[in-house]
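> sequence? don't have it. structure:
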């Protein structure tokens, strides 16, 4: 019974930490705020986690960050050799990979918000920007398959930075704005269609 209660308290702290970190960010969140959200004393929280760092990296660990990156890359790479998405069958690799990423984001909504938008001051501070640069490179590699002589100008790279920062920012906003799965799916599907159509037009 004692172990069960201890596990329950620890799970309660982790859930409260996710809520506070997602709302205030790593830098601004305090252990006292997390304790209040978990409805325990600040002193009690230190029985489970040595400090804010230990708690933060317990709820958003490196394995989670790697999984997100892997799923995102899998979604993008599934478009290799595809110039027109409208030709893809519902069971095409891209749609399966997109669903896998979306399901991961839905099931880990607050963790993704923290990783992409609230990680300033942590070891994930550059995660979103590094993801943007990775997406840009994958987009260039993809479109060079169809346009081998594609010239990447300074203005093109500037625009791609804005496009992909907006893409990740919109993903964070959708995850923050909608808790119901149906609404979240509709928001992300709608923006993804706009994003992919815009990219194809951009490289035309």
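Yes, it's here. Keep in mind that this is a model prediction, so the values were computed, not measured.

> contacts, neighbours, all on C-alpha from now
Noted.

> Same question for the helix or strand containing residue 162: list its buried residues.
Taking DSSP states H and E as the definition, residue 162 sits inside helix 154-177. Within helix 154-177, the residues that qualify as buried by neighbour count (16 or more other Cα atoms under 10 Å) are 160-161, 163-165, 167-172, 174-176.

> Stretch 48-65 now?
Neighbour-count burial for stretch 48-65 flags 49, 52, 55, 56, 59, 60, 65 (criterion: 16+ other Cα under 10 Å).

> mind listing which of those are in helices?
52, 55, 56, 59, 65 (DSSP state H).

> What is the longest helix belonging to the chain packed up against?
As far as residue count goes, and with DSSP H defining each element, the longest helix of the chain is helix 2-28. Packed against helix 2-28 by the contact rule (3 or more Cα pairs under 8 Å, 6 or more residues apart in numbering; DSSP states H and E) you find helix 31-38, helix 52-59, helix 109-117.

> quick one: the second one to chain centroid distance?
Going back to what we said before, that points to helix 52-59. 18 Å (Cα atoms, centre = their mean, to the nearest Å).

> same check, this time on the last one
Its chain's C-alpha centre lies 5 Å from the corresponding centre of helix 109-117 when counted by Cα atoms, centre = their mean.

> Run through the neighbouring helices and strands of it.
Partner elements for helix 109-117 (3+ Cα pairs under 8 Å, 6+ apart): helix 2-28, helix 127-144, helix 154-177.

> what angle separates that helix from helix 154-177?
Taking axes from the mean of the first three to the mean of the last three Cα atoms, to 10 degrees, one finds that helix 109-117 is oriented at 150 degrees with respect to helix 154-177.

> try this one next to it:
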């Protein structure tokens, strides 16, 4: 029985710490706030974890950070071969569903990686995600319109768009906690974002119709 109680307290501490890190970020997070949320004393934290950093690394792991990036890459690469991007939401895309499910199941971890990892080994993950989206979008444009189409202005706008994408995902996960609300909010965001991106990256597309050509293919 004592061992079970110890394990329950450890799990409460991890849950409380994840919530505090997600809201405050690693650098500003306080052990006292975590202990209060877990219903225990700060001294009890040190019975399970040596310091705040050790506690953080119990919550945010290389496997979870890697999964976040892999799902992003799969999602963006899929868009390169889909004709109508508006169909690439959670209802029409297995990659979109997998990505959304991960965001919901690992809500606190995703929030931390997107805006609360400064001061940790994961501080670069947000920038890496933005850079990956920019790289794949640039390749998409170059394949369809030629390298000359990738102007400094377009690169700038894409970089700002993808930065805002990270902010919107984080804001959504911070505002909503239940799966249904997150799904509804992300669905609305994707409807707006995917239409805008397809128009920006594929301006030759005829309004009222969609091109089904894949990379390097002609739709004629």
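Cool, got the structure. Predicted model, so just to flag it, every value in this text is computed and none were measured.

> In a markdown table: the helices and strands packed on helix 2-28 of the first structure, plus distance to residue 76 of the first structure.
Rendered in a markdown table, the data for those read as follows (distance: least, Cα to Cα, whole Å):
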| stretch | distance to residue 76 of the first structure |
| --- | --- |
| helix 31-38 | 36 |
| helix 52-59 | 27 |
| helix 109-117 | 18 |
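
> Between the ones you listed, which one is closest to residue 195 of the first structure.
helix 109-117 (18.0 Å; Cα to Cα).

> circling back to that earlier point, superposed on the second structure, what's the mean shift for the longest helix of the first structure?
When the second structure is overlaid, helix 2-28 of the first structure sits 0.9 Å from its aligned residues on average, using mean Cα distance after the TM-score superposition for the first structure.

> Just tell me the aligned range of that helix in the second structure.
Under TM-score structural alignment, helix 2-28 of the first structure corresponds to residues 2-28 of the second structure.

> In the first structure, what residue corresponds to residue 103 of the second structure?
In the first structure, the residue paired with residue 103 of the second structure is residue 105, using TM-score structural alignment.

> so how far is residue 119 of the first structure from its match?
Taking Cα to Cα, to the nearest Å as the measure, residue 105 of the first structure and residue 119 of the first structure are separated by 17 Å.

> So between these two, which is more surrounded?
Residue environment comparison for residue 105 of the first structure versus residue 119 gives the larger neighbour count to residue 119, 23 against 19, counting by other Cα atoms under 10 Å.

> helix/strand/coil for the more buried one?
Taking DSSP: H, G, I helix; E, B strand; the rest coil as the rule, one finds residue 119 of the first structure in the coil state.

> quick one, what contacts the residue most central in space within the first structure?
The central residue of the first structure, meaning the one whose C-alpha is nearest the mean C-alpha position (Cα atoms, centre = their mean), is residue 112 at 3.9 Å. When the contact criterion is Cα atoms under 8 Å, 6 or more residues apart in numbering, the partners of residue 112 of the first structure are 105, 172.

> ditto for the one 4 residues further on
Applying Cα under 8 Å, 6+ apart to residue 116 of the first structure gives the contacts 127, 128, 168, 169, 172.

> Return the member of these nearest to residue 9 of the first structure.
Using Cα to Cα, residue 172 is the member of those that sits closest to residue 9 of the first structure, with 28.4 Å.

> Excluding chain neighbours, what is closest to that closest one?
Nearest residue to residue 172 of the first structure in three dimensions, chain neighbours excluded: residue 113, at 5.3 Å (Cα to Cα, 6 or more residues apart in numbering).

> Pretty sure the one you found sits against residue 24.
No. The criterion here is Cα atoms under 8 Å, and residue 113 of the first structure misses it with residue 24 at 11.0 Å.
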